[in-house]
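Chemist: Build me a model from this:
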Amino acid sequence: MNLNMAPPLHAVLQPTNPPPNPGPFGLCAFALTAFCMGLYNMHTGVDPHAPGNFITGTAMFYGGFGQVIAGLLEFRNGNTFSGTTFCSYGLYWVSYATLLIPSFGVAAAYEDYPEDYMTAVGIYLLGWTIFTFLMWTLTWRSNLASTALFFCLGMTYLFSAISSLAHLQPGNVVQKVGGGMGLITSGIAWYSAMADLSNSQNSYYTLPLGQLGRR
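Modeler: The predicted model follows:
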């Protein structure tokens, strides 16, 4: 008779349930922030010269820290791609918020050089354009929603970078096109989040993501 009633160590350490998926949370955080920023860039109902400080709180906390938390959880789950993108875009929103917070002194440092400030912002956005299109190439064998998301996001950055590098006035057509692409991007992100969240236990519908080359 076996009197050793203690379970083996590997059984104790083995998790009983798989870790939760932080992807929908990260996608929702990104979607809402991109939605607000897209509307502002389109200057829907606002003066073209109105400040964009309303986005600061959302960019810093929900789109920023929220995505960083989601990214760290993705790293914990072993998902390197999602961890990299969520943490990167989360810190993008944090860094973007610093441009709008007066205490950081970014805009004030360029007070006498407004054109140089626009150039600097354009270079900053161009770097994110390059990063986004690099990430886009890694979605070609995943699903249609992810591919469309990163492509539209890359176009959002591209139009915004062009607007700044060309020193166009606020409310220009290029900036509005970038804002429109941002709205499309936010819609795809929300759709992807709902596709991950919806299942037969909690809803009457499920949403396809459109699998591509992965087998």
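
Chemist: Only C-alpha atoms from now on, for both contacts and neighbour counts.
Modeler: Will do.

Chemist: Against Ala161, how distant is Ser82?
Modeler: Distance from Ser82 to Ala161, counting by Cα to Cα, to the nearest Å: 25 Å.

Chemist: Which of the two has more residues huddled nearby?
Modeler: Neighbour count, other Cα atoms under 10 Å: between Ser82 and Ala161, Ala161 has more, with 27 against 20.

Chemist: So which elements touch the helix or strand where the more buried one lies?
Modeler: Assigned by DSSP states H and E, Ala161 belongs to helix 144-165. Counting contacts by 3 or more Cα pairs under 8 Å, 6 or more residues apart in numbering; DSSP states H and E, helix 144-165 packs against helix 114-136, helix 173-197.

Chemist: Give me the contacts around the last one.
Modeler: Read it as helix 173-197. 23-25, 27-28, 30-32, 34-35, 37-43, 145-146, 148-150, 152-153, 155-160, 162-163, 206-209 (Cα atoms under 8 Å, 6 or more residues apart in numbering).

Chemist: Is it correct that Phe151 is in contact with Phe131?
Modeler: No - judged on Cα atoms under 8 Å, Phe151 makes no contact with Phe131 at a distance of 11.4 Å.

Chemist: Who has more neighbours out of those two?
Modeler: More neighbours surround Phe151 than the other of Phe151 and Phe131, with 20 against 14 (other Cα under 10 Å).

Chemist: residues contacting the more buried one?
Modeler: Going by Cα under 8 Å, 6+ apart, the list of residues near Phe151 reads Thr132, Phe133, Trp136.

Chemist: Just the angle for the helix holding Ala161 relative to helix 114-136, thanks.
Modeler: Orientation check (axes from the mean of the first three to the mean of the last three Cα atoms, to 10 degrees): helix 144-165 against helix 114-136 gives 160 degrees.

Chemist: To check against the first, give me the structure of this:
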Amino acid sequence: MVVGMAFAVGGIAQFVAGIFEFVAANTFGMTAFCSYGAFWVSIGLMFWPSSGILSAYEADALPDALGLFMITWCVFTFILFLATFRSSAGLVTLFFLLTMTFLLLAVGYFQDANVAIIKAAGCFGILTALTAYYVGAHGLLTAESAPFSIPNPSLATKAKL
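Modeler: Next up, the predicted model:
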């Protein structure tokens, strides 16, 4: 079930959302959605039993390989986090939490799959998901589409003329 969700919702749906962001000329949205769509497809492939990817590693090498995979995504996510500073408080929070999630996953795997650290990463992942739902709801619940809206303060600076 998790592999199917990784492919369908995480992978395909996010990648398609990234294509729509490209059409809308939103470079940040396109980069984030397409990249994380690719992340979820790769996770799905790794954990798909018949792919043989995980079984190709020796038992003692697998945690380090997963740690390297996660630290790579942590660095990429940190770069996106830096790009959110002039967007909204919700996006800054979202990408901070996602960066911390990947960092904790990387540290947990590098510590021989330390269960406590990986569980802490899971807690940050849940906070990340809740924040993503909030940011998404803010985008949907506008004055034009709903009887109320939810706050998400803008961090954009006004251009000097």
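
Chemist: that older thread, now the helices and strands packed on helix 144-165 of structure 1 as TSV including distance to Ala108 of structure 1?
Modeler: Output for those, formatted as TSV (distance: least, Cα to Cα, whole Å):
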stretch	distance to Ala108 of structure 1
helix 114-136	10
helix 173-197	23
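
Chemist: Quick one: closest of those to Pro102 of structure 1.
Modeler: Pro102 of structure 1 lies closest, by Cα to Cα, to one member of those: helix 114-136, at 14.6 Å.

Chemist: Which positions in the closest one come out as buried?
Modeler: Buried positions in helix 114-136 of structure 1, judged by neighbour count with 16 or more other Cα atoms under 10 Å: 115, 117-126, 128-129, 132-133, 135-136.

Chemist: mean shift of that helix relative to structure 2?
Modeler: When structure 2 is overlaid, helix 114-136 of structure 1 sits 0.5 Å from its aligned residues on average, using mean Cα distance after the TM-score superposition for structure 1.

Chemist: what do you get for stretch 184-191 of structure 1?
Modeler: Mean for stretch 184-191 of structure 1 is 0.4 Å (mean Cα distance after the TM-score superposition for structure 1).

Chemist: so that stretch corresponds to what in structure 2?
Modeler: Stretch 184-191 of structure 1 corresponds to residues 127-134 of structure 2 when matched by TM-score structural alignment.

Chemist: Give me the distance from the matching stretch to the chain's centre.
Modeler: Its chain's average C-alpha position is 10 Å from that of stretch 127-134 of structure 2, according to Cα atoms, centre = their mean, to the nearest Å.

Chemist: Look up how far Gln67 of structure 1 lies from the residue nearest the centre of structure 1.
Modeler: For structure 1, the residue sitting closest to the mean C-alpha position, by Cα atoms, centre = their mean, is Phe30 at 4.0 Å. Per Cα to Cα, Phe30 of structure 1 is found 7 Å from Gln67 of structure 1.

Chemist: Contacts only, for the nearest residue to Thr157 of structure 2 once chain neighbours are set aside.
Modeler: Closest residue in space to Thr157 of structure 2, ignoring its immediate chain neighbours: Arg86 at 6.8 Å, by Cα to Cα, 6 or more residues apart in numbering. Contact analysis of Arg86 of structure 2 by Cα under 8 Å, 6+ apart lists Ser154, Leu155, Ala156, Thr157.

Chemist: Pull up the gap between Arg86 of structure 2 and Lys158 of structure 2, please.
Modeler: 10 Å.

Chemist: same deal with Asn114 of structure 2?
Modeler: 46 Å.

Chemist: Who has more neighbours out of those two?
Modeler: Legend: neighbour count by other Cα under 10 Å for Asn114 of structure 2 and Lys158, higher for Asn114 (14 against 6).

Chemist: before we move on, back to that, in structure 2, which of the contacts of Phe151 of structure 1 remain in contact?
Modeler: Among the contacts of Phe151 of structure 1, the contacts conserved in structure 2 (both residues aligned by TM-score structural alignment, their matches' Cα atoms under 8 Å) are Phe133, Trp136.
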